[in-house]
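**Student:** okay, sequence plus prediction incoming.
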Amino acid sequence: MAVAEAPPGETGHRGPDWAVLSLLCLGQVMVVLDVSIVNVALPAIRADLGFSDSGLQWVVNAYTLTFAGFLLLGGRAADLFGRRRMFITGLVLFTVASLVGGLAQDELTLIIARGAQGLGGAILSPATLTLLTTTFVEAPKRARAMAAWSAVSGGGAAIGSLLGGVLTDLINWRWILFVNVPIGLAAIVASLRVLPLGRPDPAAGPRRLDLLGSLLVTAGLVAVVYGTVNSQAHGWGDPVTFGPLAVGVVLLAWFVLHEAKVAEAPVVPLRLFASRGITVANLVMFWLGCAVIAHFFFLSLYMQNVLGYDALAAGLAFLPGAIAMTAGAYAGPVLLKRVGVRPLLIGGPLLSGIGLAWLSVIPVRGSYAADLLVPMILVTLGAGIAMTPLAITATSGIPRHEAGLASGVINTTRQVGGSLGLAVLATIGATRAQHLLAAGTAQADAVVSGYRLAFLVGAAFAVVGALTSIAAPGPAPAPAAAPEPAAEPASGPAAAEPAAAKSAS
């Protein structure tokens, strides 16, 4: 195939369509995969590096918090400084951080490396989508490209669970990070040959980045999560707990003030939330993130520490749920044509809530087929079904040029909800287990009781999300009227769902 001319807004030549799309999908799958790939490796990481139960969640949260805090900044940087440049920058940072994490000999090094991975992902992920939307300018090609990009975004969870189990079981847990190194190096080399030279987007405005805003929101979230985690060992009244919580609240309040009054190019323009659709969609996504993302953490520990699964078996056990989430996302447009947006916004979280409530009665000597398979599918299927209507609600009724920003905000909200939800639910579960152990309850019974309570509270979070959906604006917009997220530089998978799913249907 002949080398194609660069699209408008780019300079020089680029590789053939299939090569560009493959490279961009590879970059995105690296980012998505590293959220789920660690779940089945958590028990092995704890045994090797001596993590406590409370500290173990930082292997997950260090990644998701930095990813969430810098995601919108990464999207703006791609517009301001060139998409190929930021794509390669994200790849380099992600690859180096993966190497450092794989070599880590202590908890702190691994946590810092995971945070650096999250920062690299926050630069890389929006660059993949903006490159895709500027490369594939013809509507049919763009729809097919968006479908492929969304498929790897959704399928990355399934690949991550399975790959994490295979690498941990057959080699060791360090290879869940080392695997990114050869892939990242190959992608960097390919980027120099395949992607067109970028130039700043003239519509992006002056070269101003709201770095302070990103630092404030990230540091504030980290402090809140740190204080919440400390409550497990020290109680809520201890300065080690309420000190970080107070600092976090102050930093987040400063962030809101900075965004509203000070920032010349705010990373989150608060005027967006004047739209009821955006506000409701982000609230629903927050509660759904709180409920769903944490359940992978608890299921991994339950299957390996209580049921005795090895890492490979645990990875395989997650596959049906991951496939159900992807299927739910692709079924969204078909269901939208039949019932509209609001019923899916309500029904998706409710379905996840039912699955989580089912998991809240897991026995100590449970079985996969009887106690885990169906509720796992319900949890992830409900989340997948909700993705497309959430993206539509978050981008409807706003100027077209801000659709990408709105999609980026809702993806950030999902990561924030997942991080805070994991911290809160892990604290609730661990506190319950500690009280039962102190009362003389057997270890396995106490631990499983903590998991049950965490699942039950997670179900309540999902129900709150469903109730919040009632406030979504109506009448529900038809799928065909939804904004084309591919036409704007967005910042996350949520932006891709409507176009991708429409192509798939």
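**Tutor:** Happy to help now that I have it.

**Student:** from now on I want contacts and neighbour counts done on CA atoms only, so please keep to that.
**Tutor:** Noted.

**Student:** got the contact list for Ala78?
**Tutor:** Arg84, Arg85, Met86, Phe87, Ile123, Pro126, Ala127, Thr130, Pro200 (Cα atoms under 8 Å, 6 or more residues apart in numbering).

**Student:** excluding chain neighbours, give the residue nearest to the third one in space.
**Tutor:** Spelled out, it's Met86. Ala78 (5.6 Å; Cα to Cα, 6 or more residues apart in numbering).

**Student:** wait, which of the contacts of Ala78 is closest to His234?
**Tutor:** The closest of the contacts of Ala78 to His234 turns out to be Ile123 (Cα to Cα; 36.4 Å).

**Student:** surely the closest one meets Val92?
**Tutor:** No: Ile123 lies out of contact with Val92 (Cα atoms under 8 Å); the separation is 10.4 Å.

**Student:** those two - which one has more neighbours?
**Tutor:** Ile123 (31 against 20; other Cα atoms under 10 Å).

**Student:** and the more buried one, how far is that from Gln105?
**Tutor:** 27 Å (Cα to Cα, to the nearest Å).

**Student:** next: Leu99.
**Tutor:** Distance from Leu99 to Gln105, by Cα to Cα: 12 Å.

**Student:** higher neighbour count, these two?
**Tutor:** Using other Cα under 10 Å, the more surrounded residue of Leu99 and Gln105 is Leu99, with 20 against 12.

**Student:** so which strand or helix has the more buried one?
**Tutor:** Using DSSP states H and E, Leu99 sits in helix 83-103.

**Student:** got it, and Gly75?
**Tutor:** Gly75 belongs to helix 58-81 when assigned by DSSP H and E.

**Student:** that helix to helix 83-103, inter-axis angle?
**Tutor:** Going by axes from the mean of the first three to the mean of the last three Cα atoms, to 10 degrees, helix 58-81 is angled at 160 degrees with respect to helix 83-103.

**Student:** here's the one I want to compare it with:
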Amino acid sequence: MDSDQEKAAQASPALDAGVDGDALALRPSAADSTWLSESLSLPRESIFVAVVCMAQFCTQAAFMGTLVLLRTIGTAFNITSPPQLAWLVAGYSLTVATFILFSGRLGDVFGYKRMLIIGLSWFSLWSLIAGLSVYSNYRLAVFSRVLQGIGPAICLPNALAIFGTAYPPGHRKAMVFAFFGAVAPIGAVFGGTFASLLTLAWWPWALWAMAIWLAILAVAGSFAIPRLPTRKIRPRDWKSWVRVLDLPGAFVGVVSLVLFNFAWTQAPLDGWGTPTVLLPLVLGILLFGLFAFIEFRLSPMPLLPFDVVNGEVAFVLAAMVCGWATFGIWTLYLVQMLEDIRHLSPLLTTAWFCPVAVAGAAAAVVTGKLLGPMQARPPVVMTLALLAFTTGAILTTLAPTDQLYWGQIFVSMLVMPFGMDMSFPAATLIVSNAVAKENQGVGASLVNTVVNYGIALGVGFAGTVEVHVHGHGVTTEDRLAGFRGALFMGVGLASLGLVVCLAFLARDRLRSRR
């Protein structure tokens, strides 16, 4: 705790100097000298943790709830092309990933609790509009899903920042972050189950029910989340706000990420030789270079905390990109294979995913113990996570279409959650402990950006492979070949991440011996 307080004390003058001191003053309150979790009773703490973890739960529920209904929604709009339908999930993941980084800075400035409630409210509004798109057209459905993703982008980093601010480094903090990761597969299963059940009445009810639940959470959060340490912000002019929010860097960074991912997601539809793909791709790369220049050279308060991105943090983030890209590919194309090739209903498809929730809970407990009392090194935990991602992807890719559920598919359902729930808490803890208390939002944003952008980018990569492998995509054999090609892309990404982990683990052990 003392080290974190020293970092906070050292960071405050730097922040003030970055905005010329007279324009902005960041003054920690007296509450910053203690940890919020130490003042909560067990029942109050349980409610607090449960409400905050709903940010992760609802993010994955909205993803899986739409994923299992892709064919149902497509039928309503007369859309049958898999790459075109993929925009309903890829567009959602795209905005989740690209707006997270800036959302963390908003939380650092305006308060994590306030931004979490705003995020839940936005999430609720656009879930409602996404359901209402049934009265319009497919473009509105995709557009509303894209804007719906801004809600989780606001919620996720600020939820993690609340935990990072409330808990000191140690076993309790490790378990809370493990719980936050564990609710991801649980939320996915619940989201898929309720969406499938509500679709028996009418598919928009899956989105409207989500909107109602999110509205309830927004109200509950205002009471369940205690008042967090605050800082007085007194900007005197608009230049101060531009500096503290790093608006030039935020704008260029978001646009570059959106353009780059748009190119990969749209390429399976338009082809790589078209201007609608090449132009966004080139512009995205150029703008990302400009973003890096702004963050390194120009911004007094950059969105990316480059000072904490040491070798260990960089290794974790590189492994996370590969692993979570594999997870996005695995989820999307396993659902496609079950519904299109095996002809399962959305409800039965979700039932097949139920072991994910149980395995996710077990993985969270194991990870909490590894990172807590057992004090396992992060390279070891990340290596185990990437091994799980690789194994699960291989099992799914090579599973025969006529094999019983209890064969490779079932085993992959048990293995993949360990990749998710071992990598996410480990990465979050590393970054959270590396940044000062007043920068928890930015630190949490970095991890969530890598996770969600990895998912979005993985889906784009796999979509390109699918189109080039499935031929005309008319027969079942053609579509199966495309799905398997996409899954092999996931195997390659997971294997790359595993190689990175093994290399870093070898380096870590060599240093320990020396």
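**Tutor:** Arrived safely. Since the model is a prediction, treat every value here as computed from it, not as a measurement.

**Student:** quick one: which of the contacts of Ala78 of structure 1 is most hemmed in?
**Tutor:** Ala127 leads these on contacts (other Cα under 10 Å) with 34 neighbours.

**Student:** and that residue, what does it touch?
**Tutor:** Counted by Cα under 8 Å, 6+ apart, Ala127 of structure 1 has contacts Gly74, Gly75, Ala78, Arg83, Arg84, Met86, Phe87, Ser491.

**Student:** from the chain's centre, how far out does stretch 47-61 of structure 1 sit?
**Tutor:** Here stretch 47-61 of structure 1 shows a centroid-to-chain-centroid distance of 19 Å under the convention Cα atoms, centre = their mean, to the nearest Å.

**Student:** which residues are in contact with it?
**Tutor:** Against stretch 47-61 of structure 1 from outside (Cα under 8 Å, 6+ apart): 35, 38-39, 42, 45-46, 105-107, 110-111, 114, 229-230, 232, 297, 419, 422-423, 426-427, 430.

**Student:** buried subset of these?
**Tutor:** 35, 38-39, 42, 45-46, 107, 110-111, 114, 229-230, 232, 297, 419, 422-423, 426-427, 430 (16 or more other Cα atoms under 10 Å).

**Student:** distance to Gly237 of structure 1 added to the contacts of Ala127 of structure 1, as TSV?
**Tutor:** Listed next are the contacts of Ala127 of structure 1 as TSV, based on distance: Cα to Cα, whole Å:
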residue	distance to Gly237 of structure 1
Gly74	38
Gly75	40
Ala78	44
Arg83	48
Arg84	49
Met86	44
Phe87	45
Ser491	39
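
**Student:** preserved in structure 2, out of those residues?
**Tutor:** Among the contacts of Ala127 of structure 1, the contacts conserved in structure 2 (both residues aligned by TM-score structural alignment, their matches' Cα atoms under 8 Å) are Gly74, Gly75, Ala78, Arg83, Arg84, Met86, Phe87.

**Student:** quick check: Val313 of structure 2 touching Ser432?
**Tutor:** No: counting by Cα under 8 Å, Ser432 is not a contact partner of Val313 of structure 2; they are 10.5 Å apart.

**Student:** so between the two, which is more surrounded?
**Tutor:** Ser432 (26 against 17).

**Student:** now name the helix or strand holding the more buried one.
**Tutor:** helix 408-434.

**Student:** excluding chain neighbours, what is closest to the alignment partner in structure 1 of Phe424 of structure 2?
**Tutor:** With TM-score structural alignment as the criterion, the equivalent of Phe424 of structure 2 in structure 1 is Met387. Nearest residue to Met387 of structure 1 in three dimensions, chain neighbours excluded: Ala329, at 6.0 Å (Cα to Cα, 6+ apart).

**Student:** the counterpart of Ala459 of structure 1 in structure 2: neighbour count?
**Tutor:** Ala459 of structure 1 maps onto Val491 in structure 2, with residues paired by TM-score structural alignment. A count of neighbours around Val491 of structure 2, defined by other Cα under 10 Å, yields 27.

**Student:** and the gap between Val491 of structure 2 and Pro83 of structure 2?
**Tutor:** Distance from Val491 of structure 2 to Pro83 of structure 2, by Cα to Cα: 20 Å.

**Student:** go on, Ser29 of structure 2?
**Tutor:** 51 Å.

**Student:** neighbour count for these two, which is higher?
**Tutor:** Pro83 (21 against 12).

**Student:** which position in structure 1 pairs with that one?
**Tutor:** Checking TM-score structural alignment: Pro83 of structure 2 goes with Ser54.

**Student:** helix, strand or coil for its match?
**Tutor:** The three-state assignment at Ser54 of structure 1 reads helix, by DSSP: H, G, I helix; E, B strand; the rest coil.

**Student:** quick test: name the residue nearest the centre of structure 1.
**Tutor:** Gln415 (4.7 Å; Cα atoms, centre = their mean).

**Student:** in which helix or strand would I find it?
**Tutor:** Going by DSSP H and E, Gln415 of structure 1 is in helix 403-438.

**Student:** what is the subsequent helix or strand relative to that helix?
**Tutor:** Beyond helix 403-438 of structure 1 toward the C-terminal end (DSSP H and E), the next one is helix 443-469.
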